[in-house]
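From the sequence below, what's the structure:
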Amino acid sequence: MSTPSTPVFRFAPSPNGELHLGHALSALLNAEWAEHSGGRFLLRIEDIDLARCTTEYEQGIYDDLAWLGIDWERPPRRQSEHFAEYKAVLDRLIADGLVYPAFMSRGEIRAFISEHETPKKRWPRDPDGVPHYPGVDRELSARERRRRIASGEPYAWRLDVAAALARISTTLAWSELLGQYSDNPERVEAHPEQWGDVVLARKDVPTSYHLSVVVDDAAQKITHVVRGRDLYYATAIQRLLQEILGYPAPLYFHHHLVEGPDGRKLSKSEKDTGLRRLREGGATPADIRRMVGLG
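Next up, the predicted model:
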């Protein structure tokens, strides 16, 4: 078990496709940083998407990591085995009035935004370019919410970001480490309002990426979150959740992304950058290190 001074790192892939070079970079950085600091390296299987995640892809994760020479503590944490924990935290947020049921379908959202957006006043977008959810459901009465839920309408639980921010008395921020193996962080102000009211759970799955990752990091006592730059701005929402739930804040390091030939970040659909295909084509773990910029 770890002591308060023991660094704890984690690699948290989803088994909904094969690992690619970007995953290799993140896994290698976490494992080697843990070894360098005398810390622990944990593997987490983020499999809350029961429709897309498979045991075959999960086994592929284990095979790819073993081939890279990476070892991890057994057993890994599998998110699908902890839905009760996420539900308990969600119920707490519901009781605190910090989430609300959102009933609008994707088509209704698009229609609403199209009606209210003008050339001179663009509807707000999050850092990924996705339009914010319209806030009409926030204004529903408790009675109307219960009626619609009881009638069987599909809904998602969304975080009321404004209400959550109102519970915080200090400026929200996180500590971003300045480089690999660094213990020198800079303070980055967090602006979760840039994301709008994000989904924290759905009717049939009592969690989402943001909620489960925050609960897991706290449960596993993660001290260092080392992950790709594409999740840099998502840290703001996770810091907000940590703050309102009373969880400790890890240190963060967002590493460079491994890009494809077109200059975009890699996707699991791009088979030519998949570790299994590269391995079958004769690549070695040393080749992978060079390909991801670790030399």
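
CA only for contacts and neighbour counts going forward, please
OK.

show me where the stretch 51-200 of the chain has helices.
Using DSSP state H, counting those that start in this stretch, the helices assigned to the stretch 51-200 of the chain run over residues 55-68, 83-95, 106-116, 142-150, 161-166.

Please give the structure of this sequence too, so both can be compared:
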Amino acid sequence: MAAMNDISRPAFRFAPSPNGLLHLGHARSALLNEAMARAAGGRLLLRIEDIDLARCRPEFEAAIYEDLTWLGLDWERPARRQSDHFADYGSALGRLAALGLVYASFESRGDIRRAVASRPGWPSDPDGAPVFPFAREGMSEAERARLVAAGEPYALRLDMARALAQAVESAGPLGWQEVDRATGRAERVVADPRAWGDVILARKDVPTSYHLAVVVDDARQGITHVVRGADLKPATSVHLVLQALLGLPAPLYTHHSLLLDAEGRKLSKSIGSQSLKTLRAEGATPGEVRRLAGL
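Below you'll find the predicted structure:
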């Protein structure tokens, strides 16, 4: 696929972060993208999601290329590296700010934790974190601007209520087409952005978030089919809001099942799931990895 760049063809992407070594869960997602791209006569693209410069390292990026090549995957070159495109995300953030939908917040995780503790039954977002419990109206815009200018740590949040109202006004009720991998049939899923509250779009020291970067990247790369783990399915609701506000196309989505360890946890770098590099060192073949990944 490396030499094929016909943008009229369906486009799929695998988008790992170089903050650790790839494991079987990553292999499953990468191989599914490859298989679906091949079946559709489409393109396979690679994106390096390295917006967290403190945790992402060159050796992990090099390991991604090594692992994918060992698995037999091919993709269009060059890969898109997010850290090369902060200006794109800044432009999108500026457009949202111009619509009056972005504000700076200064509450720490401790502040949020204490506020939630005093409100029994306060909801959590789909990732399990407390929905942001403070109202934008609790601080004037002038005071927010003063604190930013003074160098205080801050997060830039999306005013979800206003954003959703504007998104629905421009695009109608929000929902996406979820494609079943086995049957190819698509079903409309109704979006629920309110479940996320006022999500973070950037921080003082990180110029974008996953949510903002992914919708900009998918549009820039011409992605037509997003194939990713089921754990990211709820985030699609946020992505639809941003796509509507920024006038970006919405891809088709397929959220595949996750691989679990012996304790029923999803495979993860954070819990030390066995890496593809280790499997390779222990003598596993690419074919065995495909079998272990459920393919």
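
Superposing both, give me the TM-score.
For these two chains in superposition, a TM-score of 0.95 is obtained (TM-score structural alignment, normalised by the length of the first structure); 288 aligned residues with a Cα RMSD of 1.3 Å.

hmm, back to that, as a markdown table, the helices of the stretch 51-200 of the first structure with distance to residue 216 of the first structure and mean neighbour count would be great.
Written out in a markdown table, the entries for the helices of the stretch 51-200 of the first structure read as follows (distance: least, Cα to Cα, whole Å; neighbours: other Cα atoms under 10 Å):
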| stretch | distance to residue 216 of the first structure | mean neighbour count |
| --- | --- | --- |
| helix 55-68 | 18 | 16 |
| helix 83-95 | 9 | 16 |
| helix 106-116 | 29 | 12 |
| helix 142-150 | 28 | 12 |
| helix 161-166 | 20 | 16 |
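
who wins for proximity to residue 48 of the first structure among those helices?
helix 83-95 (8.4 Å; Cα to Cα).

Now the closest one on the second structure. Mean distance?
Once fitted to the second structure, helix 83-95 of the first structure is off its aligned match by 0.8 Å on average (mean Cα distance after the TM-score superposition for the first structure).

now the helices of the stretch 51-200 of the first structure as TSV including distance to residue 8 of the first structure?
Supplementary listing: the helices of the stretch 51-200 of the first structure in TSV, determined by distance: least, Cα to Cα, whole Å:
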stretch	distance to residue 8 of the first structure
helix 55-68	18
helix 83-95	21
helix 106-116	39
helix 142-150	41
helix 161-166	28
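
Tell me which of those helices sits nearest to residue 231 of the first structure.
helix 161-166 (18.5 Å).

Residue 292 of the first structure: which of the helices of the stretch 51-200 of the first structure is closest?
Distances from residue 292 of the first structure to each of these were compared using Cα to Cα; the minimum, 12.6 Å, belongs to helix 55-68.

Where in the second structure does that closest one fall?
Mapping helix 55-68 of the first structure onto the second structure (TM-score structural alignment) gives residues 58-71.

average gap between the matching stretch and the first structure?
By mean Cα distance after the TM-score superposition for the first structure, the fitted stretch 58-71 of the second structure averages 0.3 Å away from its aligned residues in the first structure.

What lies in contact with that stretch?
Outside stretch 58-71 of the second structure, the residues within contact range by Cα atoms under 8 Å, 6 or more residues apart in numbering are 16-22, 48, 74, 276-277, 286.

Which stretches in the stretch 151-295 of the first structure count as strands?
Counting by DSSP state E, counting those that start in this stretch, one finds strands in the stretch 151-295 of the first structure at the ranges 156-159, 173-177, 185-189, 199-202, 224-228, 251-255.

Could you dump those strands into TSV and include mean neighbour count?
Formatted as TSV, the entries for the strands of the stretch 151-295 of the first structure read as follows, by neighbours: other Cα atoms under 10 Å:
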stretch	mean neighbour count
strand 156-159	24
strand 173-177	19
strand 185-189	13
strand 199-202	21
strand 224-228	21
strand 251-255	20
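
Can I get those in JSON lines including distance to residue 50 of the first structure?
Below are these laid out as JSON lines (distance: least, Cα to Cα, whole Å):
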{"stretch": "strand 156-159", "distance to residue 50 of the first structure": "17"}
{"stretch": "strand 173-177", "distance to residue 50 of the first structure": "31"}
{"stretch": "strand 185-189", "distance to residue 50 of the first structure": "34"}
{"stretch": "strand 199-202", "distance to residue 50 of the first structure": "13"}
{"stretch": "strand 224-228", "distance to residue 50 of the first structure": "23"}
{"stretch": "strand 251-255", "distance to residue 50 of the first structure": "28"}
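
Of all the ones you listed, which one comes closest to residue 240 of the first structure?
Minimum separation from residue 240 of the first structure across the strands of the stretch 151-295 of the first structure (Cα to Cα) falls at strand 173-177, 8.9 Å.

Where in the second structure does that closest one align, residue-wise?
Residues 175-179 of the second structure are where strand 173-177 of the first structure aligns, with TM-score structural alignment as the criterion.

The matching stretch vs the first structure, mean deviation?
Looks like 0.3 Å for stretch 175-179 of the second structure (mean Cα distance after the TM-score superposition for the first structure).

ok now that stretch, how far from the chain's centre?
Average the C-alpha atoms of stretch 175-179 of the second structure, do the same for its chain, and the two points are 16 Å apart (Cα atoms, centre = their mean, to the nearest Å).
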